[in-house]
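Colleague: Kindly return the folded structure for what I paste below:
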Amino acid sequence: MAQQLMTPAQVADEYGIAAQTLANYRWQGIGPAYVKKTPGRSGRVVYRRAAIEAWLDAQTVQTGGAAA
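Modeller: Modelled structure (predicted):
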């Protein structure tokens, strides 16, 4: 089964993370893994849905228990 690829706009619509925020995260190297479909600075970028989900899981903070 092929993994679903999403544009930054689709990620923004579905997950509420602005496309510009995703671009900033790519530049800073802190965001979800992405695929660059064309070379160069203005190359087309897509995200695998699984990569977005995994990144969100990694950002999840558990409350309760020991003090932060």
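Colleague: rest of the way, CA atoms for contacts and neighbours
Modeller: OK.
Colleague: Residue 18 touches residue 10, doesn't it?
Modeller: No. Counting by Cα atoms under 8 Å, residue 10 is not a contact partner of residue 18; they are 9.7 Å apart.
Colleague: Can you tell me the closest non-neighbouring residue to residue 47?
Modeller: Leaving out its chain neighbours, the residue that sits closest to residue 47 by Cα to Cα, 6 or more residues apart in numbering is residue 34, at 4.7 Å.
Colleague: The structure of the following sequence is requested for comparison with the preceding one:
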Amino acid sequence: MDSIDPLWSVEDVADYLRVPVKTLYQWKWLGEGPPVRKIGRHLRYDPTKVRAWVAEEAA
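Modeller: Predicted structure coming up:
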């Protein structure tokens, strides 16, 4: 069976990017930042897409 990374919470991404949680909510509202999906009432991030977004922003 394939190993799948668990999705990251807003807090996980904030820790990874070293930004405040509030910044991630602002980015989502502005349509910026790493790709995010809403699952139920929770925001979740795919770690692979977050890392790709960081690499793209750094280029």
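Colleague: sorry, back to before: what's the burial count for whatever residue of structure 2 lines up with the residue nearest to residue 47 of structure 1?
Modeller: Correspondence of residue 34 of structure 1 to structure 2, assessed by TM-score structural alignment: residue 36. The local packing of residue 36 of structure 2 (other Cα atoms under 10 Å) involves 19 other residues.
Colleague: One more: the one 4 residues further on?
Modeller: Other residues near residue 40 of structure 2 number 7, with proximity taken as other Cα under 10 Å.
Colleague: three-state assignment of residue 38 of structure 1?
Modeller: coil (DSSP: H, G, I helix; E, B strand; the rest coil).
Colleague: Distance check, it against residue 21 of structure 1.
Modeller: Using Cα to Cα, to the nearest Å, we find residue 38 of structure 1 at a distance of 21 Å from residue 21 of structure 1.
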